[in-house]
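Visitor: have a look at this prediction, sequence included:
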Amino acid sequence: MTPSRHTSKSDLRHPLIAHDVRIDRWIMGLLILVTAIRSLAILISPLELGVDEAQYWAWSQTPDFGYFTKPPLIAWIIGLSHALFGHEIWAVRLPAPWLHLLTAIILWRTASWIAGPNAGRWAAVIWIALPIISVGSFVISTDTPLLLALSVALMMVIGVLHNRFDPLRGMFICGLAVGVGFLAKYAAIYFLAGILLWALWNRLSGTNNSISLRHLLLFGLGMIIAASPNIIWNLTNDFTTVRHLGDNANIAKQSFDLAKVGGFMLGQFGVAGPGIFMLMLGILRPPFSTSPKRLMICLSLPILGLMTIQAFISDANANWAVASYPALTIWLACWIAQTNRWRWGLLASGINAAIAIVIISASMAGSLGVFTPASDPLRRLRGWEALATDVNAALEQHDAKLIVADRRATAALMGWHFYDSDIDIAVYDRDGIPSNHYERNHAFGSAVTGTRAIIAVDGRTQAPDLPQVNWHANPSISEHEISKNRTRKLFIFAGTQTTLP
């Protein structure tokens, strides 16, 4: 990527070395430019926070080692950015493109150790242009820190195999990185399974490599140490997050639908880009004679296979296989460099670059323009501020300090808009079984004595059946266009809750 610390000034005068340095500087400049443009898009975008982003922000206001639906790392990152830059939408999202830049640099270094400088450059270019990275550089998600952590872990293993790191230290740090990834998203566990599968494969094939049982134990120790805060949190909270993860997989609702398998695989063309994913599929063939290639297989194909089975049995979102892409990116970059198929790489990355331009433009404009589908995905990022304005008018009119929402989305976004005020947010849990963060931690109840005014925001025309609440007649209506053919229409009810001492 850059000249080593042992490269002298006289070495830099050598034509080939100087040429490599210039190319590396151009690639690094390109990565920084793309990241800066993506950051600018975040700064000027009119799009509002999504539901998950608002919920992650809400978590960040009460730092902990775990939350109802996710581990804590995303909340820690957002909390730090929010503390540094203030209560701004862009402050929530700004870490995303820079974390992806770090991931690209890590993959650059890793691929260069396997197949030389060109492989490293290709890995960085392929990664920064992936459509899932373009989207993930605007909307912050748990996948972003997960991918960085897994890329660091992969770099450590490759570094050990290529004598860049001491095996004991390298595998311990690798475990720490996977543990940090576990704090981002439990999909980090795939890396552990992949490492064990790879070690078994090497042993059965008689391959001599530098990873022994002792090194694997150090890897496991590092992972447990880094992941221990969330492990302990789950132990003391009835395995709340783990149980929610099982509910999210939805294995009990079996469909055995081949169409969902097709939908999941088509989704991967959207995640990686059509050209890049076709190339990734094209190189998934024997021989698998080298240990690094086997490692890439074990860190990618089992994830894709498992999620394909999940899609067949029940359902699987396209991004659920995203943990396989650091390994696939390095594998493809090495193949392009070693076979001199740069034209294929250039064509596929060019397609992704065009997609990236569309995504950046849509982020800046707040609209997909002529590319807008009938079910405009950006509609979920519009209209919340207008709703908050309508709700605030009702709060002031009735001198209320409590908003009772009918769903997680409304609670999350109202929490964001009424930040640093004396307004409380609650959700009415109709069945008494918490299914999200707000039903578990902010459920509406009667823990007050006396009388208080409340405002309920509901999608139904009839006021919610809340205990000990008398509703006033004639709710107000908040209705705002959020896409060409859709509006968000919610009813705002005012009432009085009376609780006996």
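Guide: Arrived safely. Since the structure is predicted, the reported quantities are computational estimates derived from the model, not experimental observations.
Visitor: okay, CA-based contacts and neighbour counts for the rest of this
Guide: Noted.
Visitor: quick one: residue 124 from residue 94, how far?
Guide: Computed as CA to CA, to the nearest Å, the residue 124 to residue 94 distance reads 20 Å.
Visitor: I'd guessed residue 429 sits against residue 442; true?
Guide: No: if you go by CA atoms under 8 Å, residue 429 and residue 442 don't touch, sitting 9.4 Å apart.
Visitor: for the residue nearest to the spatial centre of the chain, give me its contacts.
Guide: When CA atoms, centre = their mean is applied to the chain, the residue found nearest the centroid is residue 143 (2.4 Å). Residues in contact with residue 143 (CA atoms under 8 Å, 6 or more residues apart in numbering) are 136, 184, 185, 322.
Visitor: how about the strands in the chain?
Guide: 402-405, 424-427, 450-458, 469-471, 476-483, 486-499 (DSSP state E).
Visitor: closest to residue 59 out of the contacts of residue 143?
Guide: When the contacts of residue 143 are compared for distance to residue 59 (CA to CA), residue 184 wins out at 13.4 Å.
Visitor: can you tell me how far the closest residue to that closest one other than its chain neighbours sits from residue 400?
Guide: Sequence neighbours aside, residue 73 is the residue nearest to residue 184 in space, at 4.8 Å (criterion: CA to CA, 6 or more residues apart in numbering). According to CA to CA, residue 73 and residue 400 sit 35 Å apart.
Visitor: residue 493 and residue 442: what is the separation?
Guide: In terms of CA to CA, residue 493 sits 19 Å off from residue 442.
Visitor: put this beside the first:
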Amino acid sequence: MTLLARGERGDPAVLLAVVGAVTALRVAALMAAQTDLFFDEAQYWSWAQDPAFGYYSKPPLIAWLIAATTAVFGDAEWAVRLSAPLLHGVTALVLGRLGGRLYGARAGFWSTIGYLLVPAVSFSSLLITTDVPLLLAWALALLALHRWLDGGGWGPAVALGVAVGVGLNAKYAMALFPALTVLFLGATPGLRQRLASPQLLAALGIALLLILPNLAWNAAHGFVTFSHTRDNASWSGPTLQIGSLLDFLGAQFGVLGPVMFAGLLAAAAGLWRSDRRAADRFLLAFSLPVLGVFMIQALLSRANANWGATAYPAAVVLVTALLLDPRRRALFRLSNWLHAAVALVLVVAPALARDLRLPGLGNPMERVTGWSAAMTDLGALAAGRGATTLIFVRRADIAEALYYLRGSGLGFAVLPPQDGAGPKDHYELTRAFSPARVGPGLLVLPGEAAVPPADLAALGLRLAGEPLRLAVPRGVARSRVLTVLPVAW
């Protein structure tokens, strides 16, 4: 019997070997990458240096994961990102288990492979983002909920509560899961009585208990994370943003893959068929409404392509099962080969990041290049001028400086909010400049010929020299530019 046949029959050794091989390849790609940390990643690393139950824009789990991996492997970029491929590998195994329960061993095997090769997962395995632990928590919650509905009793109910609670500590988007659970149970005649189950109420209580420390942190800080989440929605009026909606939907063909997303739309079109399998309805209930929520968000304002990420776990299992129909064999193979090709490109590309150039596109990875060199030059400039503090006006710049100038002995601050406004990011909340800091310093502005804030004197600052320009390559044809102003106070 071939390895593939053994895998399709549910041999766990084959499944673990495949997931282990893909994960190891992605870890090796992280180690070989020439990419710098993106500024969100650098920010999460800085949070990890200050363990807490909450941060300005996100719950704490992302920082805890980075703290764990860097405590073991050090602070290199690959170590900061290490939990991404590892957790995606676990998520794939969980979805394989769910697919096996719903559709049989063959569907379980290919659900695991399908998730590993989804373009968004291949890309996400090279970065550390809040979606990574969120998707694992969502997958675990799906599996636990199905086991509970299948008569699993208290064990699956407790697992469901833990999964939802952990997911809430990854990203508040996890709050959709209990809402969708209520809708699914209420809309399914044979399950409505389960809404009043003490086990389900206990699961909800466990989830609330696990997110309680974060709620307490938010209460102590003016609920800044909730304010940020609300502001991110950016609902500004009754005007409908048709272009934004089309952009979001179009992006899903790239995020989930063209065949897989088309398969999800086809499944949605037949949602109310009387012969629809119960397993299909279960998975559609935890994928389509997620996309619906963010389609509305896109229509009213905007929605990033990844905001619908929690639709993917259920969608992958569902569409994989549909594509395994012998009549769709060609589509099944096309999807897998296309996704495998994308995954292979994304494994190789980071090692070429500094020299990569595509016709008409330039360097698609320039957002994660040039930061290390720019901050190294900035640190050397500060040392040469005897500056003790670097003052920034932009979150991206201070986040990168905190990471790449760690151990330099420099102080780091941002200009405080103006006109009585509240903090707009974590650094304005925790590192706002005060003249009580030791001087002199350098005020770092993004771009060339940047204009300093007009009210420097009101902040207790004065210019102490001519502007300086730092420019380092970020790819083949562009540079990352900073304007640096010597200041004193």
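Guide: Great, that's in hand. Not measured: the values here are computed from a predicted model.
Visitor: who's more crowded, residue 493 and residue 442 of structure 1?
Guide: residue 493 (25 against 17; other CA atoms under 10 Å).
Visitor: residue contacts, the aligned residue in structure 2 for that one?
Guide: The alignment partner of residue 493 of structure 1 in structure 2, by TM-score structural alignment, is residue 485. Contact analysis of residue 485 of structure 2 by CA under 8 Å, 6+ apart lists 442, 443, 444, 445, 463, 464, 465, 466, 467, 468.
Visitor: relative to residue 423 of structure 1, how far out is the corresponding residue of structure 1 for residue 431 of structure 2?
Guide: For residue 431 of structure 2, the aligned position in structure 1 is residue 442, judged by TM-score structural alignment. According to CA to CA, residue 442 of structure 1 stands 13 Å off from residue 423 of structure 1.
Visitor: what's the overlap in contacts for the two?
Guide: With the criterion set as CA under 8 Å, 6+ apart, the contacts of residue 442 of structure 1 and residue 423 do not overlap.
Visitor: looking at residue 124 and residue 94 of structure 1, which has the bigger crowd around it?
Guide: residue 124 (29 against 24).
Visitor: I'd guessed that one sits against residue 102; true?
Guide: No: the pair residue 124 of structure 1 / residue 102 is not scored as a contact, 9.8 Å apart, by CA under 8 Å.
Visitor: residue 73 and residue 400 of structure 1: which is more packed in?
Guide: Between residue 73 of structure 1 and residue 400, counting by other CA under 10 Å, residue 73 is the more crowded of the two (25 against 19).
Visitor: quick one: what's aligned to residue 442 of structure 2 in structure 1?
Guide: Under TM-score structural alignment, residue 442 of structure 2 pairs with residue 455 in structure 1.
Visitor: next, count neighbours for its match.
Guide: With other CA under 10 Å as criterion, residue 455 of structure 1 counts 25.
Visitor: and it, how far from residue 347 of structure 1?
Guide: 56 Å.
Visitor: with residue 262 of structure 1 instead?
Guide: For residue 262 of structure 1 relative to residue 347 of structure 1 (CA to CA), the value is 25 Å.
Visitor: what about the nearest residue to residue 46 of structure 1 once chain neighbours are set aside, how many residues close to it?
Guide: Using CA to CA, 6+ apart and skipping residues adjacent in sequence, the residue nearest residue 46 of structure 1 is residue 366, 5.6 Å away. Using other CA under 10 Å, residue 366 of structure 1 has 20 other residues around it.
Visitor: from memory residue 366 of structure 1 sits against residue 45, does it?
Guide: Yes: Residue 366 of structure 1 is within contact range of residue 45, at 6.1 Å (criterion: CA under 8 Å).
Visitor: related to what we said a few turns ago, just tell me what the residue nearest to the centre of structure 1 corresponds to in structure 2.
Guide: Match for residue 143 of structure 1 (TM-score structural alignment): residue 131.
Visitor: before we move on, back to that, so which of the strands of structure 1 gets nearest residue 64 of structure 1?
Guide: strand 424-427 (19.8 Å).
Visitor: can you tell me what part of structure 2 that closest one aligns to?
Guide: Counting by TM-score structural alignment, strand 424-427 of structure 1 sits on residues 411-414 of structure 2.
Visitor: many thanks, have a good one.
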